[in-house]
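Colleague: Need coordinates for the following:
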Amino acid sequence: MSADTAIRLQPHEIALLRGGPRAAVTVAVMGLHLRGAVEAGRPRTMRASEAVTADAVPGQSPSPLPPLENAVRASLHEPCGLRTLVKRSDVRLAVALMRIPLAEAGLLRWPLLGPTRAARRHVRALREAHALPAGRHGLTDHDKLLAVALHGEAALRVLVPRFALRAGLIQRAEVAGKGLLRHSPRGGDAPFHGRSWYSCGSSGGGSD
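Modeller: Okay, the predicted model is just below:
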């Protein structure tokens, strides 16, 4: 199986094969964020937004959400973190239903539903065909979702660093030593003592 086969997987399905339910739910959250339907809530949480979705056309109903995104948005009526979100019953059901056609296609093993060799080869071929982007400019929403599906946190740091950090999808990067950012002053730069550090919001340029 190669990246050019007739099997056309959606980004959240690719993420499930690569990294399991957490990766699939992360892609669903990203998709909702790109539509304007999910925003960061309290620190390390996310919540559903009442904003009009990005693909809505005036006078027409917005396109229906994929089942996993629909379950994720419904589960975010109250802010929660990613770990809690993955365990919500509606989200777990949506992930379980995703697995059925993947297993029937020979991409998941019964009964444990881990990825098969064919699935791993397919994901590996896709990663080789779609390298981690250097920035988000010029990418379609599908390109961004595919990047997150294939490259996980590395893609989130490039594409939506501020949202991903505030929503708890990634950890704050620490370069200059354990605990440096935790003890740095709020609202200002940490003092420089011969060591360098950065926050993941510095990549990609511009706002999320």
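Colleague: Could you use CA atoms for every contact and neighbour count after this?
Modeller: Fine.
Colleague: helices or strands up against the strand or helix carrying residue 39?
Modeller: For residue 39, the host element (DSSP states H and E) is strand 38-40. Packing partners of strand 38-40 (3 or more CA pairs under 8 Å, 6 or more residues apart in numbering; DSSP states H and E): helix 11-35, strand 46-48, helix 161-167.
Colleague: Second input sequence below; structure requested for side-by-side comparison:
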Amino acid sequence: MHGPASPGWLLVVLCAATGTYCLLRMRSRVEEQRRSAGGEALMGFGMAVMAVPATAFAPPVWAWPGYAAVFGAAGLRALWAARRGPHHLHHLMGTTAMVYMAVVMSAAPGGHRHGATGVPPLTGVLLLYFAGYVLLSGARLVPVTATGAAGAAVAGGTGVAGGGAPRWGDRPELARACRLAMGIGMVAMLLGL
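Modeller: Next up, the predicted model:
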């Protein structure tokens, strides 16, 4: 995560922008949108702070256990919420990755953990999951016909019926783009671990 400064700052901007959009989505009229947007905002801002290049800011030693505690609590919440739908399992994977990265960073704040032994197994599993998630999310963003898109918006729970356009915070394709951006950010952070 603490590689060259320019890609690190780009990752910070991507994650902070995603977190900001997710905060705005919390104003949605749709209850499920608000619930998931809160967890996604936490992930976006947490990833942004974690991605700050070490040359700009070296977190105090207590920061990494604090990260692990915050994201561990968010993971327990996601585990509890998983009984409502499979989307929360993705939140659980995200919080697990954040806890894992915090633990790794607390053990070696300078970054690189691979060495001659290769990629640690848990890093590899998380990389495979998030790379697959990015590919699947990207495929879901492929445009569909106008009739299919309108039907998907109503079926997606936006609360819009009768042909009215959903509010920008309730648009499912924007929520998917937000999740895609965070997935890409997670892959980049895990690759730099």
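Colleague: Can you calculate the TM-score here?
Modeller: For this chain pair, the superposition-based TM-score is 0.32 by TM-score structural alignment, normalised by the length of structure 2; 109 aligned residues with a CA RMSD of 5.5 Å.
Colleague: returning to what we had before: which one of the helices and strands packed on strand 38-40 of structure 1 lies nearest to residue 100 of structure 1?
Modeller: Closest approach to residue 100 of structure 1 among those is made by helix 11-35 (11.1 Å; CA to CA).
Colleague: I'd like to know which elements that closest one is packed against.
Modeller: strand 38-40, helix 67-75, helix 82-87, helix 89-104, helix 117-129, helix 141-151.
Colleague: Nearest to residue 28 of structure 1, out of those?
Modeller: Comparing the helices and strands packed on helix 11-35 of structure 1 by their distance to residue 28 of structure 1 (CA to CA), the top pick is helix 67-75, with 5.0 Å.
Colleague: Enumerate the positions of the closest one that are buried.
Modeller: By 16 or more other CA atoms under 10 Å, the buried positions in helix 67-75 of structure 1 come out as 67, 68, 69, 70, 71, 72, 73, 75.
Colleague: for it, packing partners?
Modeller: helix 11-35, strand 46-48, helix 89-104.
Colleague: Take these and write them to TSV, including distance to residue 145 of structure 1 and mean neighbour count.
Modeller: Output for the helices and strands packed on helix 67-75 of structure 1, formatted as TSV (distance: least, CA to CA, whole Å; neighbours: other CA atoms under 10 Å):
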stretch	distance to residue 145 of structure 1	mean neighbour count
helix 11-35	6	24
strand 46-48	18	24
helix 89-104	17	17
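Colleague: of all the helices and strands packed on strand 38-40 of structure 1, which lies closest to residue 141 of structure 1?
Modeller: Closest to residue 141 of structure 1 of these is helix 11-35 (CA to CA; 7.0 Å).
Colleague: Flag every buried residue along the helix or strand where residue 174 of structure 2 lies.
Modeller: Secondary structure from DSSP H and E places residue 174 of structure 2 in helix 172-191. Going by neighbour count (16+ other CA under 10 Å), the buried part of helix 172-191 of structure 2 is 172-175, 177-190.
Colleague: for stretch 16-35 of structure 2, same thing?
Modeller: Using 16+ other CA under 10 Å as the test for burial, stretch 16-35 of structure 2 gives 16-26, 28, 30, 33-34.
Colleague: Determine which two of those residues are furthest apart.
Modeller: 16 and 30 (23.3 Å).
Colleague: Quick one: the helices and strands packed on helix 67-75 of structure 1 as TSV, columns for distance to residue 163 of structure 1 too.
Modeller: Converted to TSV, the helices and strands packed on helix 67-75 of structure 1 look like this (distance: least, CA to CA, whole Å):
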stretch	distance to residue 163 of structure 1
helix 11-35	9
strand 46-48	9
helix 89-104	21
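Colleague: The helices and strands packed on helix 11-35 of structure 1 into JSON lines, with extra columns for distance to residue 158 of structure 1?
Modeller: Formatted as JSON lines, the helices and strands packed on helix 11-35 of structure 1 follow (distance: least, CA to CA, whole Å):
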{"stretch": "strand 38-40", "distance to residue 158 of structure 1": "17"}
{"stretch": "helix 67-75", "distance to residue 158 of structure 1": "22"}
{"stretch": "helix 82-87", "distance to residue 158 of structure 1": "19"}
{"stretch": "helix 89-104", "distance to residue 158 of structure 1": "26"}
{"stretch": "helix 117-129", "distance to residue 158 of structure 1": "16"}
{"stretch": "helix 141-151", "distance to residue 158 of structure 1": "10"}
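Colleague: out of these, which comes closest to residue 27 of structure 1?
Modeller: It's helix 141-151; of the helices and strands packed on helix 11-35 of structure 1, that one is closest to residue 27 of structure 1 (CA to CA) at 6.2 Å.
Colleague: Check which residues of the closest one are buried.
Modeller: For helix 141-151 of structure 1, by 16+ other CA under 10 Å, it's 144, 145, 146, 147, 148, 149, 150, 151.
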